[in-house]
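> Sharing a model that was predicted from the sequence below.
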Amino acid sequence: MSKNFLQIHPNDNILAALQDMKKDYVVHFEGKSFPLKNDVTAKHKFALQDFKVGDPILMYGALIGKAIRPIAQGESITIDNVVHASSDYNVGEQQSTWVAPDISKWKNSTFNGYHRADGSVGTANHWLVIPMVFCENRNVNVLRTTLLNALGYETAQDYIIDTEVLVSQYKKGASAEDLMAAPIIKTAEDIKQNRTFPNVDGIKFLTHDGGCGCDRGDSDTLCNLLAGYITNPNVAGATILSLGCQNAEVKILEAAIAKRDPNFSKPLHILEQQKSKSERHFIEEAVKKTFLGLIEANKVTRKPAPLSKLVLGLECGGSDGFSGISANPALGYASDLIVALGGATVLSEFPELNGVEQELINRCESPENAEKFASIMRAYSAKAVSIGSGFENNPSPGNIKDGLITDAMKSAGAAKKGGTSLVKDVLDYTERVTKNGLNLLCTPGNDVESTTGLAGSGCNVIAFTTGLGTPTGNPVAPVIKMSSNNALTERMKDIIDFNTGTIITGEDTIQTKGEELLDYIIEVASGNKIPAAVRLEQNDFIPWKRGISL
């Protein structure tokens, strides 16, 4: 690989700049020599040949655009000379074999997790407080204020300032000198040691704006999503606050839980405000029942579990022109390792699979899954077109600025997160992962809505690649933030957990980084490493209302 540029696939007719390149720089590639027609910024692409209007542009071996004006060899590929284009797809014969990577290094490896009655294993142990409808958000926030500090779950990054020490000493008549000398810093470790329930990693409060006043289908979807969170292996139990008259009825939630886990046995406390004597009594009962639930949750401790119990969500956001070259394929290799070890991985964000549908269809193990994937993709695309949009509108201004100029280009790189293994199952939004191997899950391209959906389908850890940086996290599944480039890792090291930029600079390969990533995932799953999104309490939760979200 040249230190300056890269051809990703042998069929590509454009090259990717790995670092800034000046006009008139002479490119030498496979017997061709030509000067750049303009400055090319790192992450962007330039023409390997001359293009006429309408000529296809290929990257990752896939159609990612068409020329809308003549493009000279050595000229930058931009939104001014290329428009989105993608290949059509059809369900045909499916691939039946796959060569798995070498997993001998992890043959006897385990992670320390929380074993659940349904056979799943959590990488964390959380209690949930959930409103059935937005009317209960205020009461959920009252519970948050009431419970967190009292039980030792103060918001903590690396430390917090304990002003109660100053208040206490002031009331005792302390002098200004004494107040200045008072120790008021509490570290994260101090806080954890003071928890009433040390085996409970957190109490998570999932407020939202749904449950009523919307399409009944949205309410049903919300109930299914909440059921997915309650049955997620990282959840020990939940307190549910219902008003009583909302569209998102408790009976719909209970049916959704039973569908996912017919023998559901986690502690679940459901309270209805309209049946309570008063709001005060309602809150009082919620606090007491939550406390009793936490007592039960605290009885569960970490124990060894095989790596086949990992359910890894594959996510990206704030992507750049390096994402599909470093972070995504490294994650894809780790995905292949987990699949080979008997675990499950989940590739989401269907708008960002536009242009690579045929590859994924061919990798589906059954015709039924291939047809389901194609059907969902066509329906999603048609709905976007019907409201005057389309998948071609997916790339954000940040994506375009950093080299991802068409949705098909973005998608071809995003799909690399799914590695090369066969597709074992195709899931619609909120459907639960039940098969080991690679799963495809329909979620929107919106980072938080998609990550929310991954946890709702049962992921117990999520790997999230980024080239521009994003603080997105999840309330129940630890989110590992992966950087595609060294500069981002240095600039936003407070939110980045794992750097793959060394693939770009040549110190590492996709394989070595993928193996290193799996080791890191095991440490996170065991509670030995705490990702930044968890430490910073980036508990993002946005249910998808099944509208067009690109």
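Happy to help now that I have it.
> CA only for contacts and neighbour counts going forward, please
Will do.
> In the stretch 51-200 of the chain, what residue spans correspond to strands?
For the stretch 51-200 of the chain, strands defined by DSSP state E, counting those that start in this stretch occupy the ranges 56-59, 62-67, 76-77, 82-83, 110-115, 121-122, 126-131, 159-161, 185-187.
> cool, the stretch 251-400 of the chain as well?
268-272, 303-306, 311-316, 344-347.
> So for residue 517, which of the strands of the stretch 51-200 of the chain sits nearest?
Taking Cα to Cα, strand 110-115 is the member of these nearest to residue 517, at 14.4 Å.
> this is the comparison structure:
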Amino acid sequence: MQTFPQTFNGTWEGTMPDPAALREVALILRDGDDVAVATQDLDEGRTLRFPDGDRTIGTPVPRGHKVALRDLPTGARIHKYGQVIGRATAPIRAGDHVHAHNLGMDAVEHDYEFGTAGVVITPAAEVRTFQGYRRADGRVGTRNYVGIVTSVNCSASTARMIADQFRGPLMDAYPHVDGVVALAHDSGCGLVPASEGGQILQRTLRGYATHPNIGGLLVLGLGCEMIAVQTLLADLDAPADTLIERMTIQETGGVRATVRAGTEVVRTMLVRLDERRRETVPASALVLGLNCGGSDGYSGITANPALGHASDLLVAQGATTVLAETPEVFGAEHLLTRRAVSRDVGQRLLDRIAWWHTYVEAGGGTLDNNPSPGNKAGGLTTILEKSLGAVAKGGSAPLTAVYEYAERVTEPGFTFMDTPGYDPVSVTGLVAGGATVVCFTTGRGSVLGGKPAPVLKIATNSEIYQRMRDDMDLDTGGIVAGTTTIRAVGEEIFEAVLAAASGRLTASEDLDLGRDEFVPWQLGAVT
């Protein structure tokens, strides 16, 4: 304790505690970083013991936000995670809050390396298993759904009416079927099928139609659309044991007649699908989608690296994991190319980044328009900072393949899919590509679902986990609190993935979410 005189209408002796060490209230992520991340609200005027001496907090620093470790002049590059996250736009003093008012984007220039990281994931000594539905093409489903795929928005309401006939207690008669889901969307006509947007939509619809979690399929159209029912079914590479029916509203006699006929078709499918049973299969059969949304300053410190460790554990089992959200790896793509198994794989990622530059510029924007207002409120300032945290979901395994949106994922190991950062569109692409389980990290609080694939939502901090307990599956906040580790939480996520794959309901499934989160990426002119 430090004793000193204080004066207030007289003189008296008081005591004041020594300043707390910065490391007790903030995290320094890498040696050489210019900022630390506050683990509690830091009040203006508070004195803390920094590595180079006592410093006073200049302005309030909210939990999850950045505090400067040293004086930084205007124009100085600012480092976090050992990487540049932007430049100072004003003089910054040690102890200041570092955010949008004094930190801006920096030009991203990287000397890309391919396959230089030298990472190797050793195959697991113990083969882990889950209880899944083995399909005729060798793939394994984690759920057993009837899917109603709509070829056009004109059939969307009818598809929902049919699916609504099978909600509630009626499904108790089919305990081995997970439900009936209407995969309705906002397109399918006025869009040239051969165009880039038309190809993406068809790839997405066909991806869901052939998904291993779909045991029964009804393809429903209006009858005069550009992307017709017969187009979607032509040469469809569905498992041979998928029950497939087709129907158009015009041929069937209108909405009421189609709902009656569709209901009978689905009821017949349910009887047959209920005869199927889960069986023990190796974890190598899993395809795990890796996504995040509503990120905060803790995302790259807790949930994302913990999910990255779980990804590595799955890769060690021979499984497939798929990172996505191309605009949210921008600025950190050099870390992924170093892990590419070949120059071709790394270049494919860079080609998708280049495509995005052209795409957003044509729309009058830039890739650094991200982060969102919610991300910024949570402590993320630039897309460079956000991306460095986002790529942590991919762990450390070699990058084996890069896919276009909704392209079927066939290569085992850690892979990447080109998707937008918008959560439902990104997850729709992952599921269309074959993801049978999705892990979704969130710091601000997401309520996403993803039928027919279960979605595990992973909270980056304990506060949001407790506040939205019914919506969250896992809490990673103990990593910051020091009560657990990234490795231990990663193992917990790994076990939760196996449990969800075996049929345990996720929070989003318990709430029956996922019916409205089927959102294919819409691209191109509509005429």
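Arrived safely, thanks for sending. It should be emphasised that the depicted structure is a prediction, and the values quoted were computed from it without experimental measurement.
> Mind putting the strands of the stretch 51-200 of structure 1 into a markdown table with distance to residue 287 of structure 1 and mean neighbour count?
Compiled in a markdown table, the strands of the stretch 51-200 of structure 1 are given as follows (distance: least, Cα to Cα, whole Å; neighbours: other Cα atoms under 10 Å):
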| stretch | distance to residue 287 of structure 1 | mean neighbour count |
| --- | --- | --- |
| strand 56-59 | 56 | 22 |
| strand 62-67 | 54 | 23 |
| strand 76-77 | 59 | 24 |
| strand 82-83 | 56 | 22 |
| strand 110-115 | 24 | 23 |
| strand 121-122 | 25 | 30 |
| strand 126-131 | 10 | 25 |
| strand 159-161 | 25 | 14 |
| strand 185-187 | 26 | 14 |
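> Could I get the strands of the stretch 251-400 of structure 1 in a markdown table, plus columns for distance to residue 465 of structure 1 and mean neighbour count?
Output for the strands of the stretch 251-400 of structure 1, formatted as a markdown table (distance: least, Cα to Cα, whole Å; neighbours: other Cα under 10 Å):
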| stretch | distance to residue 465 of structure 1 | mean neighbour count |
| --- | --- | --- |
| strand 268-272 | 34 | 18 |
| strand 303-306 | 25 | 16 |
| strand 311-316 | 5 | 30 |
| strand 344-347 | 12 | 28 |
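> how about the ones you listed, which one is nearest residue 108 of structure 1?
Across the strands of the stretch 251-400 of structure 1, residue 108 of structure 1 has its closest neighbour in strand 303-306 (8.1 Å, Cα to Cα).
> That closest one vs structure 2, average distance?
For strand 303-306 of structure 1, the mean deviation from structure 2 after alignment is 0.5 Å (mean Cα distance after the TM-score superposition for structure 1).
> For residue 421 of structure 1, which of the strands of the stretch 51-200 of structure 1 is the nearest?
strand 62-67 (18.6 Å).
> Report the aligned residue range of structure 2 for the longest strand seen in structure 1.
When every strand of structure 1 is counted residue by residue (DSSP state E), the longest turns out to be strand 235-242. Counting by TM-score structural alignment, strand 235-242 of structure 1 pairs with residues 214-221 of structure 2.
> cool, and stretch 471-479 of structure 1?
Taking TM-score structural alignment, stretch 471-479 of structure 1 hits residues 447-455 over in structure 2.
> ok, now stretch 389-407 of structure 1?
Against structure 2, stretch 389-407 of structure 1 falls on residues 365-383 (TM-score structural alignment).
> Pull out the buried positions in that stretch.
367-368, 370-371, 374-383 (16 or more other Cα atoms under 10 Å).
> do stretch 268-283 of structure 2 as well
Neighbour count says stretch 268-283 of structure 2 has 269, 270, 273, 274, 278, 281, 282, 283 buried, by 16+ other Cα under 10 Å.
> Chain neighbours aside, what residue packs nearest to the residue nearest to the spatial centre of structure 2?
With distances taken as Cα atoms, centre = their mean, residue 291 lies nearest the centre of structure 2, 1.0 Å away. In space, not counting the residues next to it along the chain, residue 291 of structure 2 is nearest to residue 440; the distance is 4.8 Å by Cα to Cα, 6 or more residues apart in numbering.
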